[in-house]
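[1] From the sequence below, what's the structure:
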Amino acid sequence: MKKILFLLFVLPLVACGGSTEQVDQESTQQELASISIENQKNEILLDEIVNPDSEKAKPIKKESVFLSDYKTYKNIDEKIKLEKINAAQTLDQPWGMDFIDSNTLIITEKKGNLILFDLNKKISKDIKHDIPVVQSGQGGLLDVVFFDQFLYLSFTKLDENLKLTTAIGRGKFIKPFNTLDDFQIIFEAKPYYSDRIHFGSRIVIKDNYLYATIGERGQGIAAQKVNSHAGSIIRINLDGSIPDNPYADIKGALPELYMIGLRNPQGMTIANEQILITNHGAKGGDFLGLLSSGGNYGWNEIGWGGTNYSGTKIGKGEPFRDDFNLPIISWVPSIAPSNLKVYQGNEFPEWAGDILVCSLKFEMLILVTIEDEKPIEFKSLAKNKIGRIRDIEIDKKGKIYLITDEKNSYLWKITKD
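    The predicted model follows:
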């Protein structure tokens, strides 16, 4: 059986200057031109990385980032059956979904709708709620997680100065009445910004902690500052209180911070005892990596192989640095990754332990084959067939469900052909 068990690189915090551009490839369908990278091999080797997360940290020799190019992916659609589930009723820019039982999904729409979908009857119902959500730019009602009778939701919130932020709240779901009761906000990212981009917003619950991704809102170097949530992953208790986080005792730091140095992370999933994330780079440099306590991925001192949209270099032009965390995979050109899942189930037993990544930009699902704890092969599914794939869920039998970030879109199911 394959395992997803990657080495954790937890590296020192670096606070530096820099600049960025406020263009976001996750929200555009235009294909960006490929950029050249000095090392054209599949791997960039670093001589030595240390892991100070271990009490007896030893140098790890020549660990690598896998550079992946979508143009090399083999399509395997002949092995799958792609089925439209909700043919009678479309969705309007759905963003997140989660199972509440084996036959029922809850789906969010950016404009604020919360939808209960019965997979057996193929019918949907609106859930009544009073979430103070505002749809603006890339914001709106975004992710949803069902846990212990509560729905946890991320959404865009407006303040009295007409600025926006990522907020997270929870309410008790009363299924017989299709209502969300006693909704309470348990987190608001600080500060609020006028920009309408890079909200992050993916949620995972693990070991009774809630983790959430927060985009850097187009603010660039704010992702290196610990007095801001911009460009981070936060960790809180399920009631919104703060656990023993790595920045909790640092003067001036926001105590919810768990990891910093990200641009716009929109994917997060549990893999064994670890958490995997995806992050949007600029023009190239999207990545898949590991969440690590106190870690720093380096935005915008580095760009993970990418450049600014104008073609200018990010920071000093270094793709990676050994004082920042290393991703596992970097995509050049960009694929605009959204959510991801580690596959388990009987529908495709040969994929057990492999990773499925949603690509918005190239409208495909990417299958990353894992062997000896490393990515070795990439394949595409459903390419250019259903639209910009935003979220993925896998049921207990291994059937795959997808939603696309489009108006008049559908819920799709992938099974073995």
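[2] CA only for contacts and neighbour counts going forward, please
    Fine.
[3] Can you tell me the centre-most residue of the chain?
    Centroid check for the chain by Cα atoms, centre = their mean gives Gly267 as the closest residue, at 1.3 Å.
[4] What are the neighbouring residues in contact with that residue?
    Contact partners of Gly267, counting by Cα atoms under 8 Å, 6 or more residues apart in numbering, are Arg202, Leu276, Ile277, Thr278, Asn279, Pro337, Ser338, Asn339, Leu340.
[5] pretty sure Leu119 contacts Asn103?
    Yes - counting by Cα atoms under 8 Å, Leu119 touches Asn103, with 5.3 Å between them.
[6] Another sequence for comparison is provided below:
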Amino acid sequence: MKTPVGLVTVALTAAILLTATLVIATGTRGEETEFPSSAGGLEVRTFARGLVNPWSLTFLPDGRMLVTERPGRIRVVSAEGQLSPPLKGVPDVWASGQGGMLDVAIDKSYAQNKTIYFCFAERTGGGGGRTAIARAKLNDGGGRLDETKIIFRQEGPLSSGNHYGCRIAQADDGNLFVTLGDHGSHREQAQDLGNHLGKVIRIAPDGSAAAGNPFIGRAGAKPEIWSYGHRNGQGLAINPASGDVWEVEHGPRGGDELNIIRTAKNYGWPVIGFGLEYSGGKIHESTAKDGMEQPVKYWVPSISPSGMLFYTGKLFPKWSGSLFVGALSGSMLVRLSLNGNGVAGEERLLQNLHERIRDVRQGPDGALWLLTDSSNGRILRVTPSAK
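    Next comes the predicted model:
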């Protein structure tokens, strides 16, 4: 007998409230529980800990979660915050530098097909790595993935360990948008349509180029490409108000970008931008050029944005429609208030937590759920303060 959805949500919320570990407010790094915000006080609770550089979090329909760890693991997290052993059936992952197990997403028809998608750095025989995307079915009882298949492999010069991307967003038509990095030392390839470096791609669930892609049939261009001229996109989300695809990407020394991704558009990297070489030298020709898109927003100095969501829950009614972005080097959660396709304001949250925020998700309870990026990473649940 199926449990009514409402009862599942009530049970999940009750379990969370009863079992989440409250971090004691002693004033030491990472232990504060009360944080100010424009929506009132925020309470932060540790829901699970002991993850090694967790990278992505997604909710299953029954309230459990899937979480990835960069060393090459996927785990199931129970509604009580218990971590499963690593799932079996995961392909060989090259956990080197910034590479490893990256994003995970469930199919929109997961309740019927049990299908998940994930991306990772794949070791190659050429002395480097590349971003690969796999599809599998979650075997709940067996603690494994079944029918695992790599459906897409990034083509172009290999990475020595940097700038893989990779975030996945599934549109209502079932097609997947995916960010692919420029591999760091191959930045000029982001302007070359003959490879997948520094691109946002759009693929069907089987990994083939999605129908209607702008470069299908164009000689010398990869048919999976949707947009190009990107550096290292680590946040991707579809705006429920408009259906537009939004992306955040790392700049070098300054110049992180928030972009609205349009078909066939060139976002300029490395020709235009707002950052510098890490040495302080010049990278770009200018900050603007005909035929190249401008970001909706950029950050100087860098915050290293990672993970993003459009908030639609009821737990924070003042924040309905806001865009949330995690920050790594910035060690905070950023809330952007929007006015159509423009940014009307920025609020920097949880700065006293002193944690690298790798991912941010909205839970079925309307809370904000965060992953902290460290060798003892945590899943955090953020709710309005009860005080």
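[7] Next, the TM-score between them, please.
    A TM-score of 0.84 describes the superposed chains when it is computed by TM-score structural alignment, normalised by the length of structure 2; 339 aligned residues with a Cα RMSD of 1.6 Å.
[8] picking that back up, nearest residue to the equivalent of the residue nearest to the centre of structure 1 over in structure 2 in space, ignoring adjacent ones along the chain?
    Superposed on structure 2 with TM-score structural alignment, Gly267 of structure 1 falls opposite Gly235. Sequence neighbours aside, Gly307 is the residue nearest to Gly235 of structure 2 in space, at 4.3 Å (criterion: Cα to Cα, 6 or more residues apart in numbering).
[9] Please enumerate the helices of the stretch 101-250 of structure 1.
    Taking DSSP state H, counting those that start in this stretch as the criterion, the stretch 101-250 of structure 1 carries no helices.
[10] how about stretch 137-152 of structure 2, aligned to which bit of structure 1?
    Using TM-score structural alignment, the partner range for stretch 137-152 of structure 2 is residues 172-187.
[11] Can you tell me the residue that sits opposite Ile261 of structure 2 in structure 1?
    Using TM-score structural alignment, Ile261 of structure 2 sits opposite Leu291 in structure 1.
[12] and the residue nearest to its match when sequence neighbours are not counted, what helix or strand is that in?
    For Leu291 of structure 1, ignoring the flanking residues on the chain, the nearest one in space by Cα to Cα, 6+ apart is Ile275 at 5.5 Å. Assigned by DSSP states H and E, Ile275 of structure 1 belongs to strand 274-280.
[13] tell me the contacts of Lys396 of structure 1?
    With Cα under 8 Å, 6+ apart, Lys396 of structure 1 has these contacts: Ser102, Gly345.
[14] where's the aligned partner of it in structure 2, which helix or strand?
    Counting by TM-score structural alignment, Lys396 of structure 1 corresponds to Pro364 in structure 2. In the assignment (DSSP H and E), Pro364 of structure 2 maps to no helix and no strand.
[15] roughly how far is stretch 102-122 of structure 2 from the heart of the chain?
    Chain-centre distance of stretch 102-122 of structure 2: 13 Å, with Cα atoms, centre = their mean, to the nearest Å.
[16] How much space separates the alignment partner in structure 1 of Leu180 of structure 2 from Pro327 of structure 1?
    Matched across to structure 1, Leu180 of structure 2 falls on Ile214, judged by TM-score structural alignment. For Ile214 of structure 1, the distance to Pro327 of structure 1 equals 18 Å [Cα to Cα, to the nearest Å].
[17] ok, these two, which is more surrounded?
    Neighbours around Ile214 of structure 1 and Pro327, counted as other Cα atoms under 10 Å, are more numerous at Ile214. The numbers are 29 against 25.
[18] What's the local residue count around the closest residue to that one other than its chain neighbours?
    Spatial nearest neighbour of Ile214 of structure 1, chain neighbours left out: Gly200 (4.4 Å); criterion: Cα to Cα, 6+ apart. By the criterion of other Cα under 10 Å, Gly200 of structure 1 has 32 neighbours.
[19] same thing with Lys416 of structure 1?
    Around Lys416 of structure 1 there are 15 residues (other Cα under 10 Å).
[20] Surely it is in contact with Pro349?
    No - between Lys416 of structure 1 and Pro349 there is no contact under Cα under 8 Å: 10.4 Å.
[21] which stretches of the stretch 301-417 of structure 1 form strands?
    Taking DSSP state E, counting those that start in this stretch, the strands of the stretch 301-417 of structure 1 run over residues 329-331, 337-342, 355-359, 364-371, 374-381, 389-394, 400-404, 411-416.
[22] How many neighbouring residues does the aligned partner of Ile106 of structure 2 in structure 1 have?
    Correspondence of Ile106 of structure 2 to structure 1, assessed by TM-score structural alignment: Phe146. Counted with other Cα under 10 Å, residues neighbouring Phe146 of structure 1 total 22.
[23] ok, Phe146 of structure 1 - contacts?
    Phe146 of structure 1 neighbours (Cα under 8 Å, 6+ apart): Asp98, Phe99, Ile100, Tyr152.
[24] Can you lay out the residues you listed as CSV showing neighbour count, secondary structure and distance to Leu141 of structure 1?
    Listed next are the contacts of Phe146 of structure 1 as CSV, based on neighbours: other Cα atoms under 10 Å; DSSP: H, G, I helix; E, B strand; the rest coil; distance: Cα to Cα, whole Å:
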residue, neighbour count, secondary structure, distance to Leu141 of structure 1
Asp98, 21, strand, 14
Phe99, 19, strand, 17
Ile100, 19, strand, 18
Tyr152, 25, strand, 11
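[25] Show me which of the residues you listed is closest to Asn296 of structure 1.
    The nearest member of those to Asn296 of structure 1, counting by Cα to Cα, is Tyr152 at 26.1 Å.
[26] and the residue nearest to that closest one when sequence neighbours are not counted, what is it in contact with?
    Of all residues not flanking Tyr152 of structure 1 in the chain, Arg170 sits nearest, at 4.4 Å (Cα to Cα, 6+ apart). Counting by Cα under 8 Å, 6+ apart, Arg170 of structure 1 touches Phe150, Leu151, Tyr152, Leu153, Phe183, Gln184, Ile185, Ile186.
[27] Could you single out the nearest of the residues you listed to Thr165 of structure 1?
    Nearest to Thr165 of structure 1 out of the contacts of Arg170 of structure 1 is Ile185 (Cα to Cα; 12.5 Å).
[28] quick one: the closest one and Ala167 touch, right?
    Yes - here Ile185 of structure 1 reaches Ala167: they are 7.1 Å apart, a contact under Cα under 8 Å.
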